[in-house]
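Colleague: structure for the following, please:
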Amino acid sequence: MATEHADVAGNKIAVVTGGSRGIGRNTVISLAKRGVRSILTFHSNQAEADKVVALTADLGAPAIALQLDTGNAASFTDFSDRLARALAEMTAQRFDYLVNNAGTSSAASLATGTEAELDLQFGVHFKGVFLLTQTLLPLMNDGGRIVNISSGLARVAMNGRAIYGPMKAAVESLTRYMALELGPRRIAVNVVAPGAIATDFSGGVVRDNPTVNKMVADHTALGRVGVPEDVGPVIAGLLSDEFGWVNAQRIEVAGGMQI
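Modeller: Take a look at the predicted model:
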């Protein structure tokens, strides 16, 4: 059933890319607890997306799942059309919040990185965020909010992340430009940078490898690795009216990792 936040959220609608798993999944659930309905995207695992839809229905804020490859910019116009139809199903014409969360990992170093890997990471993490946001802006309400997802690796350099980290740093810069240009529409844009989170990302290395898990915990002030439940509520909170005057900011959600 709906929670105490529902009256504040009203009939707000969020679009969350990569909402079937990990941080995106918890973001959709955290929004549902606040009474915000979501249209979430999934890349290939519709079964997991359907599970999220079922959970949000139980929370009184039913969601809709749509397939999307955020690395395929040629598909964005079609996705926009499908999104418009999904909004109509929700008896709406526009949405209020956009969370650019979908991403893919890379373990490439300066020595091993290839042009193909650079193109893939650029396509998903920068080009995809830029062009998808551009495509969807006509369907977004003025006064809305956008949260882009970065990484602690945009701040801290680690071996084997020579492509992934800089791509996320580019997203952080893009966020400030988005905030500047969308100011006249009263759309605030912020970026959340999670630390090492125990999900299936990067093959589940933080979650499933005890050595990596301990290394992360030992370098984190609060003494453990993060979980999706640490991050989703922060994103949902940033989208709320309570944080309406926060704009163009980078918020790291990492428990004090490598400070």
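Colleague: okay, CA-based contacts and neighbour counts for the rest of this
Modeller: Noted.
Colleague: tell me where the stretch 101-250 of the chain has helices.
Modeller: Counting by DSSP state H, counting those that start in this stretch, the stretch 101-250 of the chain has helices at residues 115-122, 128-136, 164-182, 205-208, 210-218, 228-238.
Colleague: the residue nearest to A32 when sequence neighbours are not counted: what's it in contact with?
Modeller: Among residues not flanking A32 along the chain, A61 sits closest, at 5.1 Å (C-alpha to C-alpha, 6 or more residues apart in numbering). Going by C-alpha atoms under 8 Å, 6 or more residues apart in numbering, A61 touches A2, A32, K33, G35, V36, R37, S38.
Colleague: do the same with A236
Modeller: A236 neighbours (C-alpha under 8 Å, 6+ apart): T27, S30, L31.
Colleague: need these in CSV (columns: distance to M178, neighbour count and secondary structure).
Modeller: Compiled in CSV, these are given as follows (distance: C-alpha to C-alpha, whole Å; neighbours: other C-alpha atoms under 10 Å; DSSP: H, G, I helix; E, B strand; the rest coil):
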residue, distance to M178, neighbour count, secondary structure
T27, 21, 29, helix
S30, 25, 22, helix
L31, 23, 29, helix
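Colleague: and which of those is nearest to L55?
Modeller: Nearest to L55 among those is S30, at 10.8 Å by C-alpha to C-alpha.
Colleague: quick one, what contacts the nearest residue to that closest one once chain neighbours are set aside?
Modeller: Excluding its sequence neighbours, the residue lying closest to S30 (C-alpha to C-alpha, 6+ apart) is P233, at 5.4 Å. Taking C-alpha under 8 Å, 6+ apart, we find P233 in contact with N26, T27, S30, L31.
Colleague: compare with the first, here's sequence two:
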Amino acid sequence: MTIALVTGGSRGLGRSMALHLADHGHDIILTYRSKNAEAEAVATEIKAKGRQAIALQLDVAKSETFGDFADTVNGALQENWDREDFDFLVNNAGIGINAPFMEMSEEQFDQLTNIHLKAAFFLSQKLVPLMKDGGRIINISSGLVRFALPGYAAYGALKGAVDVLTRYMAKELGPRGITVNALAPGAIETDFGGGVVRDNPEVNDFVAANTALGRVGLPDDIGGAVAMLLSPEAGWITGQRVEFSGGMFL
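Modeller: Next up is the predicted model:
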């Protein structure tokens, strides 16, 4: 029995990740920031698949709470699984802020930094002691590290930092058999960034026209990718950035 912890698992990509992992036989700890009802609905859906699932509140923008969150995870593991460790961590929770380089405020930059870089670093730091040797970590990166679109300078730069962090984590956690990889989605139809890719036909058509497979990505494309990277067959991959974008901007 394996347990995966997915941050931001109540909606969007995180929800799809949690459901795909449940389909592959993993139990799930998912986190949510404010929408408890959505998170509990996902947990209920997972339980209907015959797997165990719990939803825990976490604001990844507040690194000062990560120690207490790790204690909560420890208690939940013992209470629900009679275990003191878990197997997989997916650092997924995030937001998008689209602002031109010349208009991005320092407050917006700090918010993105806290959520995308500091959380991947310090949440992992607090949770790795609870991880089983031979476990896996996936940090969610972005196609915007490889290609540039106006309005995403801060977001792309921070995801680039996540890619570098991933390599260092893989190197330092390797002695415990823990693999660490970065999964980089392309443009996906979700409510991310205000749902611009999903809801704006011009943006959707632009992305599809510049993607080798001829369409915009769907949440299940990335949920399936996470399940693949956490499969037994992927155990020899570590320190890598793996892009799942359908061939966007090749």
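Colleague: ok so, going back, residue in the second structure matching the residue nearest to S30 of the first structure?
Modeller: Counting by TM-score structural alignment, P233 of the first structure lines up with G224 in the second structure.
Colleague: and Y177 of the first structure, by the same measure?
Modeller: Using TM-score structural alignment, Y177 of the first structure pairs with Y168 in the second structure.
Colleague: next up, the contacts around the nearest residue to L120 of the first structure once chain neighbours are set aside.
Modeller: Nearest non-adjacent residue to L120 of the first structure, counting by C-alpha to C-alpha, 6+ apart: G71, 7.2 Å away. Residues near G71 of the first structure by C-alpha under 8 Å, 6+ apart: L120, G123, V124, H125, K127, G128.
Colleague: closest one of those residues to H43 of the first structure?
Modeller: Of all the contacts of G71 of the first structure, V124 has the smallest distance to H43 of the first structure: 11.7 Å, by C-alpha to C-alpha.
Colleague: which residue, other than its chain neighbours, is closest to the closest one?
Modeller: G71 (4.3 Å).
Colleague: now that neighbour: which helix or strand?
Modeller: Here G71 of the first structure, judged by DSSP states H and E, is contained in no helix and no strand.
Colleague: trace it over to the second structure, please.
Modeller: So, by TM-score structural alignment, G71 of the first structure is matched to A61.
Colleague: what residues in the first structure pair up with the strand of greatest length in the second structure?
Modeller: Identified as the longest strand of the second structure according to DSSP state E is strand 131-140. Aligned using TM-score structural alignment, strand 131-140 of the second structure spans residues 140-149 in the first structure.
Colleague: which residues sit against that stretch?
Modeller: 94-101, 168, 171-172, 175, 185-194, 235, 238-239.
Colleague: buried ones among these?
Modeller: With burial judged by 16 or more other C-alpha atoms under 10 Å, the buried subset of those is 94-101, 168, 171-172, 175, 186-194, 235, 238-239.
Colleague: if we can go back for a sec, closest to A6 of the first structure out of the helices of the stretch 101-250 of the first structure?
Modeller: helix 228-238 (12.7 Å).
Colleague: the next helix or strand after that closest one packs against which elements?
Modeller: Once the chain leaves helix 228-238 of the first structure, the next helix or strand it forms, by DSSP H and E, is strand 250-253. Judged by 3 or more C-alpha pairs under 8 Å, 6 or more residues apart in numbering; DSSP states H and E, strand 250-253 of the first structure is in contact with strand 188-194.
Colleague: show me what the strand it packs on packs onto, helices and strands only.
Modeller: Checking 3+ C-alpha pairs under 8 Å, 6+ apart, strand 188-194 of the first structure ends up next to strand 140-149, helix 164-182, helix 228-238, strand 250-253.
Colleague: that one aligns to what range in the second structure?
Modeller: Mapped onto the second structure using TM-score structural alignment, strand 188-194 of the first structure spans residues 179-185.
Colleague: so what touches that stretch?
Modeller: Against stretch 179-185 of the second structure from outside (C-alpha under 8 Å, 6+ apart): 134-143, 162-163, 166-167, 169-170, 173, 222, 226, 235-245.
Colleague: ok, now which ones touch the residue nearest the centre of the second structure?
Modeller: By C-alpha atoms, centre = their mean, the second structure has its centre lying nearest to N92, at 1.7 Å. Taking C-alpha under 8 Å, 6+ apart as the criterion, N92 of the second structure is in contact with V6, T7, G8, G9, L13, G14, N139, I140.
Colleague: which of the contacts of A236 of the first structure lies closest to F76 of the first structure?
Modeller: Closest approach between the contacts of A236 of the first structure and F76 of the first structure, by C-alpha to C-alpha: T27, at 22.1 Å.
Colleague: what sits against that closest one?
Modeller: V16, G19, V231, G232, P233, I235, A236.
Colleague: the one helix or strand T44 of the second structure maps to vs the first structure, average offset?
Modeller: In the assignment (DSSP H and E), T44 of the second structure maps to helix 36-48. For helix 36-48 of the second structure, the mean distance to aligned residues of the first structure following superposition is 0.8 Å (mean C-alpha distance after the TM-score superposition for the first structure).
Colleague: contacting residues around the residue of the second structure most remote from its centre?
Modeller: Distance from the C-alpha centroid of the second structure, by C-alpha atoms, centre = their mean, peaks at M102 (28.3 Å). Contact analysis of M102 of the second structure by C-alpha under 8 Å, 6+ apart lists nothing.
Colleague: and it, what pairs with it in the first structure?
Modeller: By TM-score structural alignment, M102 of the second structure lines up with A111.
Colleague: from A162 of the first structure, how far out is its match?
Modeller: 9 Å (C-alpha to C-alpha, to the nearest Å).
Colleague: same check on V124 of the first structure?
Modeller: V124 of the first structure is 16 Å from A162 of the first structure, by C-alpha to C-alpha.
Colleague: next one: L139 of the first structure
Modeller: 35 Å.
Colleague: out of those two, which sits in the more crowded spot?
Modeller: Between L139 of the first structure and A162, counted using other C-alpha atoms under 10 Å, A162 has the larger neighbour count: 20 against 16.
Colleague: for that one, what are its contacts?
Modeller: Here A162 of the first structure is in contact with A107, A108, S109, L110, G113 (C-alpha under 8 Å, 6+ apart).
Colleague: next, count neighbours for R198 of the second structure.
Modeller: Using other C-alpha under 10 Å: R198 of the second structure sits among 19 other residues.
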